[in-house]
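Student: the sequence isn't on hand, but the structure is:
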């Protein structure tokens, strides 16, 4: 019997040692974690100026394609490519020899017709006097008057031919219809051009410039109100250039198109921008920035303070030495901040840095900071 009891005395001390060891490990695992180091920020009210952006294109207020109105060889080019042009300035000249010859010929034909008219006029006057004396047959006078009428019609036709030939001569010189900037010439000296076909160049105005963009038909009321109020020459309409920089001059609304596009449900709006530095170019793609009607004093928090879970947004609100998750309703983004519509109030402390280590109820060690 003693042999059976002895192993029990040997096993009991070992079992006690194992139980004590497990108890120490469980005590270590249940020890609270150290507080999380975080940076906090007090919610403040500020000017929440936001903008709605629309893709747009720069277009000139006036633009014309200069085409050859006469056929022949280019005899003169009187500008430099890309030059600013004055209204009426001579741009191109097409060889005028054949057009000048046509004018000279038509003028000579006019002189012949005028001479025939004078002869017919004298005969008609002479026969009219003789007819009063009943010295000639009536038929002779009628023929003389008919010849006079024919001569007069020939004069009118000859004058029309002169006008037409002079028009052709005038068309051989192309002048600027308005002031603007001319593009790169599509022809060179000596090139053969064809009437009404050959494109010579393009001329467009450059200051001010128009910017066209399309808005949904639901926004017609908004933009009509802006047009009627005359909002312009302030920060209501600004431009973001292709490189992301802001255009230094504000614009004003000029017009809203007459009809909605039935295929897209949009309507075109045109803005006018000054262009003193020639920074806006025809065809440039830009973004129109329209100041939101909801701009004003609002609660603002840093973007980095916001967390998202399953489509809901929340922040960590500081409560003493711990934090609590708080759902918020957000508005427009304003730079590195975002508008809070509901969920927190002004001067509420929230966590801005160290968020990734937090969960609801976490203990913290807070350091106040800026946004």
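Tutor: Happy to help now that I have it. As the structure is a computational prediction, the values presented were derived from the model and not from experiment. Numbers count the residues shown, from 1 in each chain.

Student: switch to C-alpha atoms for all contacts and neighbour counts from now on
Tutor: Fine.

Student: surely residue 314 is in a strand?
Tutor: Yes: according to DSSP: H, G, I helix; E, B strand; the rest coil, residue 314 belongs to a strand.

Student: once you drop chain neighbours, what's closest to it?
Tutor: Nearest non-adjacent residue to residue 314, counting by Cα to Cα, 6 or more residues apart in numbering: residue 327, 4.1 Å away.

Student: look up how far residue 182 lies from the one you found.
Tutor: Between residue 327 and residue 182 the distance, using Cα to Cα, to the nearest Å, works out to 59 Å.

Student: same question, residue 210
Tutor: Applying Cα to Cα to residue 210 and residue 182 gives a distance of 17 Å.

Student: off-centre distance for the helix or strand that contains residue 202?
Tutor: Residue 202 is part of strand 199-204 when elements are defined by DSSP states H and E. From the chain centre to the centre of strand 199-204 is a distance of 22 Å (Cα atoms, centre = their mean, to the nearest Å).

Student: same deal with stretch 109-116?
Tutor: That offset, for stretch 109-116, works out to 60 Å (Cα atoms, centre = their mean).

Student: below is structure B, check it against A:
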């Protein structure tokens, strides 16, 4: 009986055990592939950038001074406001200059009257000399008097012109458009050419950024044509808080000589400043692409994974996820520059990596944001 029971148990349990062993295998075969987004790698031209410290400078910088001496009647702007070329900034008391202009005009009329009289006297002496009624000496004296009178007219005309200019100088106007600084004088003070700068105006769009580039870095350019150098160089600006400026700069000037004190060449970029974020005198970090473009593989930084062994990415190998160890050399925009570890046409996984494991079966689709050169 015992033998029958054991045989019966063995006979019954054997298919059950076989079924139990078969279940995991069937379940493993039924696991669906992981959906992943991929980017196809390709060689892209990039300019390796190097960082320098640059200084922002206004293209136009004007110190406003009084050109005549007088009492200041009005200050017609607010500190820090935007002004346009021709805007009235200060008004100096006009009355003394209007009086001086009137005197100058009176003196001119007087000189013209004397000149007309001298012309008549010379003409009369010339006619009388023909009949020998007057001597040549008298005629010569009348000629000298005429020339003197004509000279006095010219002097009087110049005085009128100068008085008019000085009267115009009582209204101090902005010679450029830009931001005006703080006024150092107020209404009621005496101002004049010897009283220094009244305020300062700086233009604000576009701005210059001057960058001292070491001679060693400058020589890395593979062109002796200065025009070509300007075409090659581009400037990306970053503020002291680490934020990036939206508008890239265009190099417009490379100095003709090396600064002996610093052994550097001054490079200047013109940068748009429509929002006024760049301020005259500001220090910024400037990334210059100073080498010829080279072709490199760029991989989105979102695809990079780091562990104790370094940096790696997942790639699609057939229908499996495979690990590729990378050596990177900096960044270009939102992508990392790959020195080794990837080849053109590799499909790098950039989406769906949360549950991904090496060797996992995957189903790939093109990701929406391919890597681009920055």
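Tutor: Thanks, I have the structure now. All of these numbers come straight from a predicted model, not from anything done at the bench.

Student: follow-up on the earlier one: ok, the residue nearest to residue 314 of the first structure to residue 312 of the first structure distance?
Tutor: 7 Å.

Student: how about residue 108 of the first structure?
Tutor: 91 Å.

Student: which parts of the stretch 51-200 of the first structure are helices?
Tutor: Secondary structure of the stretch 51-200 of the first structure by DSSP state H, counting those that start in this stretch: the helices cover 97-132, 138-171.

Student: ok, average deviation of the shortest one from the second structure?
Tutor: Taken against the second structure, helix 138-171 of the first structure registers an average deviation of 1.8 Å after superposition, with mean Cα distance after the TM-score superposition for the first structure.

Student: in the second structure, point out the residues matching that helix.
Tutor: Mapping helix 138-171 of the first structure onto the second structure (TM-score structural alignment) gives residues 136-169.

Student: tell me which residue is most central in the second structure.
Tutor: residue 271 (2.0 Å; Cα atoms, centre = their mean).

Student: more neighbours: which of residue 327 and residue 182 of the first structure?
Tutor: residue 182 (24 against 18; other Cα atoms under 10 Å).

Student: same for the strand ranked longest in the second structure, what does it pack against?
Tutor: Ranked by residue count, the top strand of the second structure under DSSP state E comes out as strand 320-332. Applying 3 or more Cα pairs under 8 Å, 6 or more residues apart in numbering; DSSP states H and E, we find strand 320-332 of the second structure packed against strand 310-317, strand 335-340.

Student: closest one to residue 250 of the second structure among those strands?
Tutor: Of all those, the one in closest proximity to residue 250 of the second structure, counting by Cα to Cα, is strand 335-340 (22.8 Å).

Student: which residues sit against whichever helix or strand comes after the closest one?
Tutor: Using DSSP H and E, the next helix or strand after strand 335-340 of the second structure towards the C-terminus is strand 347-351. With contact meaning Cα atoms under 8 Å, 6 or more residues apart in numbering, strand 347-351 of the second structure is reached by 36-41, 299-300, 302-303, 313-316, 367.

Student: let's go with 6 Å and repeat that
Tutor: 36, 37, 38, 39, 40, 303, 314, 315, 316 (Cα atoms under 6 Å, 6 or more residues apart in numbering).

Student: so how far is residue 177 of the first structure from residue 324 of the first structure?
Tutor: Distance from residue 324 of the first structure to residue 177 of the first structure, by Cα to Cα: 71 Å.

Student: whoops, I mixed them up, residue 274 of the first structure
Tutor: On the measure of Cα to Cα, residue 274 of the first structure and residue 177 of the first structure end up 22 Å apart.

Student: so for those two, which sits in the more crowded spot?
Tutor: residue 274 (19 against 16).

Student: the more buried one pairs with which position in the second structure?
Tutor: Match for residue 274 of the first structure (TM-score structural alignment): residue 272.

Student: residue contacts, that match?
Tutor: Residue 272 of the second structure touches 205, 206, counting by Cα under 6 Å, 6+ apart.

Student: strands of the stretch 151-300 of the second structure, start to end?
Tutor: Along the stretch 151-300 of the second structure, counting by DSSP state E, counting those that start in this stretch, strands occupy 171-173, 178-180, 190-191, 199-202, 207-214, 234-238, 249-254, 264-271, 283-289, 294-300.

Student: could you dump the ones you listed into CSV with distance to residue 92 of the second structure added?
Tutor: Formatted as CSV, these follow (distance: least, Cα to Cα, whole Å):
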stretch, distance to residue 92 of the second structure
strand 171-173, 6
strand 178-180, 19
strand 190-191, 8
strand 199-202, 15
strand 207-214, 33
strand 234-238, 43
strand 249-254, 41
strand 264-271, 37
strand 283-289, 38
strand 294-300, 62
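
Student: so which of the ones you listed gets nearest residue 54 of the second structure?
Tutor: Going by Cα to Cα, the one of these nearest residue 54 of the second structure is strand 207-214, 4.5 Å.

Student: still on that earlier bit, ok, the residue nearest to residue 314 of the first structure touching residue 317?
Tutor: No: in this structure, residue 327 of the first structure is not within contact of residue 317 by Cα atoms under 6 Å, at 9.9 Å.

Student: the residue opposite residue 112 of the first structure in the second structure once aligned - how many residues pack around it?
Tutor: Counting by TM-score structural alignment, residue 112 of the first structure corresponds to residue 110 in the second structure. Residues lying near residue 110 of the second structure (other Cα under 10 Å) number 15.

Student: roughly how far does residue 110 of the second structure sit from residue 243 of the second structure?
Tutor: 71 Å.

Student: and residue 13 of the second structure, by the same measure?
Tutor: 71 Å.

Student: which stretch of the second structure lines up against the longest strand belonging to the first structure?
Tutor: When every strand of the first structure is counted residue by residue (DSSP E), the longest turns out to be strand 51-60. Aligned using TM-score structural alignment, strand 51-60 of the first structure spans residues 49-58 in the second structure.

Student: between the two ends of stretch 312-323 of the second structure, how far is it?
Tutor: 7 Å.

Student: show me what counts as buried in that stretch.
Tutor: Neighbour-count burial for stretch 312-323 of the second structure flags 312, 313, 314, 315, 316, 320, 321, 322, 323 (criterion: 16 or more other Cα atoms under 10 Å).

Student: now, the most widely separated pair of those?
Tutor: 312 and 320, at 15.9 Å, using Cα to Cα across those.
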